Each structure stands twice: as structure tokens, then as C-alpha cells.
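>>> the amino acid sequence is not available; the structure is as follows:
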């Protein structure tokens, strides 16, 4: 490997509790989460998506930093028009950068 920063598709890993929460949801919600996942692993930068990040995401989804003061930290993707969210971090490394889903919630 040349040491250059790798690009998409990104690897994605799930914290066990997030995977369990996702797997327990109704099929239509799991499909929506899978659509968000597909967009996250293929976008050039899972954190900076520009001001208008809606066109690439499924309808009713929005991504933002959890804390505006930490733009490279934990991010939240609200999905199903705010009925659910998933928290993720993007670990930027030269070797094996990846997205880690830390929490999934839906009501």
C-alpha cells in the first residue's frame, strides 16, 4: 500500500447492541437503515456532505454532527422523518478506515 488515504467504499462495523437493535426492528425500518448504510459506505466523506445533504439519502433522513462543536466526532442520522436515529463515527486511518455504528433507535 502506498500510504495514501483510501476512499470509498468504506468498511462498516456495528457495536453488538446496535446490530441487535437493528435486527429487532420491523423489516421496512431495517430496509431504511440498509439504504442509509449503503449511502454512507459509498459517499466520498461520511462527515462532510455539504449544506444540502438530502438528495443522497432516503426520504426523511438527515445527517448532522451530534455536537456542532465537534464536527469530526459522533454523527447522528435521523431517519423515518425523525422517528429513529443511528449514531456513527468515521475512523479516518490510512489503513482500513471505517464507519462504526454505535447506536440504533426507532420508535
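Looks like it came in fine. Here the structure is a predicted model, which is why all the values come from computation and not from measurement. Residues are numbered from 1 along each chain as shown.
>>> from now on I want contacts and neighbour counts done on CA atoms only, so please keep to that.
Noted.
>>> which helix runs longest in the chain?
helix 27-42 (DSSP state H).
>>> adding another structure so you can compare the two:
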């Protein structure tokens, strides 16, 4: 698509550290991380801005900005009812929009 802003599915890349952390998790937890990533790449707006924008997320998932004063900055997507999260940044470029996941935690 070259005539304007591209839409989902978005490109999602992992930093090496985040990918290593994800790969070190038990298989059932990796499946939860993969489900959270899938929600990000198919969302119309990966920052889930607006009233009830995150209403369609799976049970146990939610998202919020890392800093409330930076709503366009890094976000976390909680999964497993808040036990884990990937932290990500969405860059809505016209030519190559991208989600970069730079942290993956589960406890």
C-alpha cells in the first residue's frame, strides 16, 4: 500500500533481550506472550486509545502507557491477569509502521 498510512497487521520486532526473555519462559507462558503479540499486530491502534478501545482484548489482557504523561510513548500489554507483560513502542510511519517489543516479563 503506497497511497497513505498502512494499517494492520503491523510489523512487530523484538529486541534481542526481550526475545531471549520470551524464549526462556515455559511453553504455556510463551503461548500467552504470543497471544498478546497477536492482539498488538491486529489492533487498529496498538496503543488502544479512546473510550473502550481495549474492550475487545482477551480476558486477562489490558494495556496502558508506561508513563501517563507520555500517551504516545512506550506501553505495556498485561497478560495472564497482570502477571506478565511485553513493553513496546509503536512507530506509525507511513512507509513502514512498526511495533518494537523491548521487554518481556512474567512472574
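Arrived safely, thanks for sending. All values reported here derive from a predicted model rather than from experimental measurement.
>>> TM-score of the superposed pair?
Between these two chains, after superposing, the TM-score reads 0.91 (TM-score structural alignment, normalised by the length of structure 1); 107 aligned residues with a CA RMSD of 1.5 Å.
>>> just to revisit the earlier point, give me the mean deviation of the longest helix of structure 1 from structure 2.
Here the mean offset of helix 27-42 of structure 1 against structure 2 after fitting is 0.8 Å, by mean CA distance after the TM-score superposition for structure 1.
>>> so how far is that helix off the chain centroid?
How far helix 27-42 of structure 1 lies from its chain's middle: 9 Å, per CA atoms, centre = their mean, to the nearest Å.
>>> where in structure 2 does the helix or strand that it is followed by fall?
Per DSSP states H and E, helix 27-42 of structure 1 leads on to strand 62-65 as the next helix or strand towards the C-terminus. Mapped onto structure 2 using TM-score structural alignment, strand 62-65 of structure 1 spans residues 62-65.
>>> buried residues of that stretch, list them for me.
Neighbour counts over stretch 62-65 of structure 2 (16 or more other CA atoms under 10 Å) mark 62, 63, 64, 65 as buried.
>>> adding distance to residue 86 of structure 2, write those out as JSON lines.
Below are the buried residues of stretch 62-65 of structure 2 laid out as JSON lines (distance: CA to CA, whole Å):
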{"residue": "62", "distance to residue 86 of structure 2": "11"}
{"residue": "63", "distance to residue 86 of structure 2": "10"}
{"residue": "64", "distance to residue 86 of structure 2": "11"}
{"residue": "65", "distance to residue 86 of structure 2": "12"}
